[in-house]
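[1] From the sequence below, what's the structure:
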Amino acid sequence: MKVLLYFEAQKLIAQSGIGNALRHQMAALEAVGIEYTTNPKDDYDILHINTYGLNSRHVVAQARKAGKPVVYHAHSTEEDFRNSFIGSNQLAPFYGKYLIGLYKLGDVLITPTPYSKQLLRNYGLTQPIYPVSNGIKLSKYQPNPVKEDKFREYFHLGSKEKVVISVGLFFIRKGIDDFVKIAALNPDVRFIWFGHINFATIPAKVRRIVKHDHPANVEFPGYITGDIIEGAYSGADAFLFPSREETEGIVVLEALASYQNVLVRDIPVYDGWLEDGVNVLKAQDVTSFNSKLQKLLTTDNQAMREAGYATAAKRSIPQVGQQLKAIYESLLQ
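    All right, here's what the predicted structure looks like:
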């Protein structure tokens, strides 16, 4: 069995969640011994497609013509397109119809969570839909004092200075507006938001937030990889993720795998696997976020962090590989 993992415009999506998904899918198939290619000109048995451009549609048409089964990975929904790019809210209904047209081309659909599966069912899609986590490389995010020191040195953090991090694109959907409001309530704490996007694609309000409409204790260092971000995940005092809509949230898994204190917005995608006070804390608005954050910064949350790690461990790359293998084998049978 050989699988074509197709991701259109790989360089453009490298810094996004879908870019992470590519790396995780490759690792998952390697973990279970499944041969794969990313070149649509190679021979293959199953197309596993992840992107939505015109080339993606062309690759699906080629697979159909050759009689090869198609797995469409539904990373995106109309809901998580809103409150992102300039004009996204106006375009969202049309984008949703476009996605439905593409997803109908799949023999089966894969989507990260039961929540996103329900959204797809609400669109009227009838083929089998499998919730499969995007997965997490547990070993990559194990707490490491050397990486943590590099993180603190890079940002010139004092030995006792509290720091709260987040990771994501500069979108209102990701809660960047609430992030800076919470920071304003905590002037003695450093707040660092990792991530970047082309400023020309985002609304002026968000550009202003990143450039100057934020308190002095907030930093936007851009997209950083390697030891510094990995050290930040485990070396920070809390991971604050006020996103308003996700299909899973790979960065949440990364924080959980780092034994970090995790604070998320109470939204449906987390129902059934993230429980307030058990493996994360959840909040609804700036006031409750601030209250919960104070708890994370001032109390011992070891049991919650360990429960969070156990949650991430259930979504390890080898386990994702086994789930993908079962789906592929069912298609070939």
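
[2] When you work out contacts or count neighbours from here on, use the C-alpha atoms and nothing else.
    Noted.

[3] Okay, buried residues for stretch 113-126 please.
    Of all the residues in stretch 113-126, those buried under the rule 16 or more other CA atoms under 10 Å are 113-117, 120, 125.

[4] Turn those into JSON lines, including secondary structure.
    Formatted as JSON lines, the entries for the buried residues of stretch 113-126 read as follows, by DSSP: H, G, I helix; E, B strand; the rest coil:
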{"residue": "Thr113", "secondary structure": "coil"}
{"residue": "Pro114", "secondary structure": "helix"}
{"residue": "Tyr115", "secondary structure": "helix"}
{"residue": "Ser116", "secondary structure": "helix"}
{"residue": "Lys117", "secondary structure": "helix"}
{"residue": "Leu120", "secondary structure": "helix"}
{"residue": "Leu125", "secondary structure": "coil"}
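
[5] now, which of the residues you listed sits nearest Lys160?
    Thr113 (38.0 Å; CA to CA).

[6] Alongside the first, I'd like the structure of this one:
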Amino acid sequence: MRIAITTDAWQPQVNGVVTTLTRTREELIKMGHEVLMVTPEGRRTVPCPSYPEIRLALFPRRSVTRELRAFAPDCIHIATEGPLGMAARRYCLSNELPYTSSYHTQFPEYVRARVPIPVSWTYAWLRRHHRHSQAILVPTEAVQTQLLRRGFQRVHVWSRGVDTDVFKPDVAHDFALPRPIWINVGRVSVEKNIEAFLNLKLPGSKVIVGDGPDKKRLEALYPDCHFAGYRFGDELAAYLAGADVFVFPSRTDTFGLVMLEAMACGLPVAAFPVTGPVDVVDDGVTGVLNEDLAHASEQALTLDSAACLRQARAKSWQAATLQFAERLAPCTDAATAGSIDGTYSRNRV
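    As a prediction, the model looks like this:
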């Protein structure tokens, strides 16, 4: 099939959404599909407020229309709700084409962490954006339940995988720091709740791998913690393998791909019992979930790394991509697919 995937999140951004879409494209190509990625690359963009590393396309409707018409996809997937996603949605509705979409991040909670916009308002906008999607793909059953309770329809699970050829415990970084080593990997920003980790009273050393808008501020506030900046591929795997516990303080992630990557390196996880960790971590086996994050961290230190390896190795990108492909809505079904009642309207935008 010819599959078009539209996303506002793309390289050189470093996050779970970009990793998921990159690996999904690779697996789809291995399966024999032809894939078009409609991304901000090569377009006029502006930095996203408070996230300059995220570039938002300016007025992309015409260019998105040209790309999709030229490619003539059999299936269209809208991965994000930004300018490119909205342009692709309008194209599908205007041409009476079915499409699928995905929900990667708890966007309403992210917005609320930065500006005083009620979460209910943002969810209302998201329901409208996804209303005509033939399948809204989410990473876990917990997120599926959450969206269904908020009035979304046709919500299906599209799981995630981990590259165990890269993320493995074979080579461990020597931190030359007092142990145990407590590590966190991800975007250094307010919605990741990193200060909940940095404030923990724990023995040994805390390491933060990643970058983001809060990095300089947190470095100044927590001089005893170690900020390593971005690390990628084998180097990131070595950092994980060289630590003792992966501490994941986020309360807003829908999945938390980095937890799987940590477990693939033999690292148990300490996290809050919230959406994301509850679907990724086997509590008491591959990590510990507790509202007392310090207690969770100390208990995770006692767990067997072999269990972490077994769980991570059971999660493949091939299996995740098969889930994705099975939910796609072929454009040849446009005559009967449409919206909830089986019809489209050019005015439904």
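
[7] Can you convert the buried residues of stretch 113-126 of the first structure into JSON lines and add a column each for distance to Phe239 of the first structure?
    Supplementary listing: these in JSON lines, determined by distance: CA to CA, whole Å:
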{"residue": "Thr113", "distance to Phe239 of the first structure": "21"}
{"residue": "Pro114", "distance to Phe239 of the first structure": "24"}
{"residue": "Tyr115", "distance to Phe239 of the first structure": "23"}
{"residue": "Ser116", "distance to Phe239 of the first structure": "23"}
{"residue": "Lys117", "distance to Phe239 of the first structure": "27"}
{"residue": "Leu120", "distance to Phe239 of the first structure": "29"}
{"residue": "Leu125", "distance to Phe239 of the first structure": "35"}
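
[8] What's the local residue count around the closest residue to Thr6 of the second structure other than its chain neighbours?
    Counting by CA to CA, 6 or more residues apart in numbering, Thr6 of the second structure lies nearest to Val38, which is 4.5 Å off, once chain neighbours are set aside. Per other CA atoms under 10 Å, the neighbour tally for Val38 of the second structure reads 20.

[9] Now do the same contact list for Val38 of the second structure.
    Val38 of the second structure makes contacts with 4-7, 64, 67, 84, as judged by CA atoms under 8 Å, 6 or more residues apart in numbering.

[10] among those residues, which ones are buried?
    Using 16+ other CA under 10 Å, the buried ones in the contacts of Val38 of the second structure are 4-7, 64, 84.

[11] Which ones among the residues you listed map onto strands?
    The subset of these located in strands under the criterion DSSP state E comprises 4-6.

[12] show me the contacts for Arg23 of the second structure.
    Residues in contact with Arg23 of the second structure, defined by CA under 8 Å, 6+ apart, are Trp317.

[13] can you count the residues close to the closest residue to Asn83 of the first structure other than its chain neighbours?
    The spatial neighbour of Asn83 of the first structure that comes closest, neighbours along the chain excluded (CA to CA, 6+ apart), is Arg173 at 5.0 Å. Counted with other CA under 10 Å, the burial measure for Arg173 of the first structure works out to 20 neighbours.

[14] For Ser88 of the first structure, see how far away Arg173 of the first structure is.
    Shown here: Arg173 of the first structure relative to Ser88 of the first structure, a distance of 11 Å by CA to CA, to the nearest Å.

[15] okay, and the common contacts of the two?
    Arg82.

[16] what about the aligned residue in the first structure for Asn184 of the second structure, which SS state?
    With TM-score structural alignment defining the correspondence, Asn184 of the second structure maps onto Ser166 in the first structure. Of the three states, Ser166 of the first structure takes strand according to three-state DSSP.

[17] Verify the contact between the residue nearest to Asn83 of the first structure and Phe241 for me.
    No: the pair Arg173 of the first structure / Phe241 is not scored as a contact, 10.8 Å apart, by CA atoms under 8 Å.

[18] can you tell me the distance between the two ends of stretch 99-115 of the first structure?
    Span of stretch 99-115 of the first structure from end to end, CA to CA: 17 Å.

[19] which other residues reach it?
    52, 57, 60, 69-75, 77-78, 117, 123, 125, 127-134, 247-248, 268-269, 271.

[20] so that stretch aligns onto which residues of the second structure?
    When stretch 99-115 of the first structure is compared against the second structure (TM-score structural alignment), it corresponds to residues 126-142.

[21] buried sites along that stretch?
    In stretch 126-142 of the second structure, counting by 16+ other CA under 10 Å, buried: 126, 129-142.

[22] do the same with stretch 229-245 of the second structure
    For stretch 229-245 of the second structure, a neighbour-count test (16+ other CA under 10 Å) marks 229-230, 235-245 as buried.

[23] So which residues of the first structure form strands?
    For the first structure, applying DSSP E gives strands covering 2-6, 35-37, 46-49, 70-73, 108-111, 129-131, 163-167, 190-194, 218-222, 238-241, 262-265, 281-283.

[24] what's the mean distance for the second one versus the second structure?
    On superposition with the second structure, the average gap between strand 35-37 of the first structure and its aligned counterparts reaches 1.4 Å (mean CA distance after the TM-score superposition for the first structure).

[25] Who are the packing partners of that strand?
    Based on contacts counted as 3 or more CA pairs under 8 Å, 6 or more residues apart in numbering; DSSP states H and E, the elements that strand 35-37 of the first structure packs against are strand 2-6, helix 17-31.

[26] how about JSON lines for the buried residues of stretch 229-245 of the second structure, with distance to Ser297 of the second structure added?
    Conversion of these to JSON lines gives the following (distance: CA to CA, whole Å):
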{"residue": "Gly229", "distance to Ser297 of the second structure": "22"}
{"residue": "Tyr230", "distance to Ser297 of the second structure": "23"}
{"residue": "Glu235", "distance to Ser297 of the second structure": "24"}
{"residue": "Leu236", "distance to Ser297 of the second structure": "21"}
{"residue": "Ala237", "distance to Ser297 of the second structure": "20"}
{"residue": "Ala238", "distance to Ser297 of the second structure": "20"}
{"residue": "Tyr239", "distance to Ser297 of the second structure": "18"}
{"residue": "Leu240", "distance to Ser297 of the second structure": "15"}
{"residue": "Ala241", "distance to Ser297 of the second structure": "16"}
{"residue": "Gly242", "distance to Ser297 of the second structure": "16"}
{"residue": "Ala243", "distance to Ser297 of the second structure": "12"}
{"residue": "Asp244", "distance to Ser297 of the second structure": "10"}
{"residue": "Val245", "distance to Ser297 of the second structure": "7"}
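
[27] In contact with Arg57 of the first structure: list those residues for me.
    The neighbours of Arg57 of the first structure, taking CA under 8 Å, 6+ apart as the test, are Leu102.

[28] distance of Leu303 of the second structure from Lys315 of the second structure?
    Counting by CA to CA, the gap between Leu303 of the second structure and Lys315 of the second structure amounts to 20 Å.
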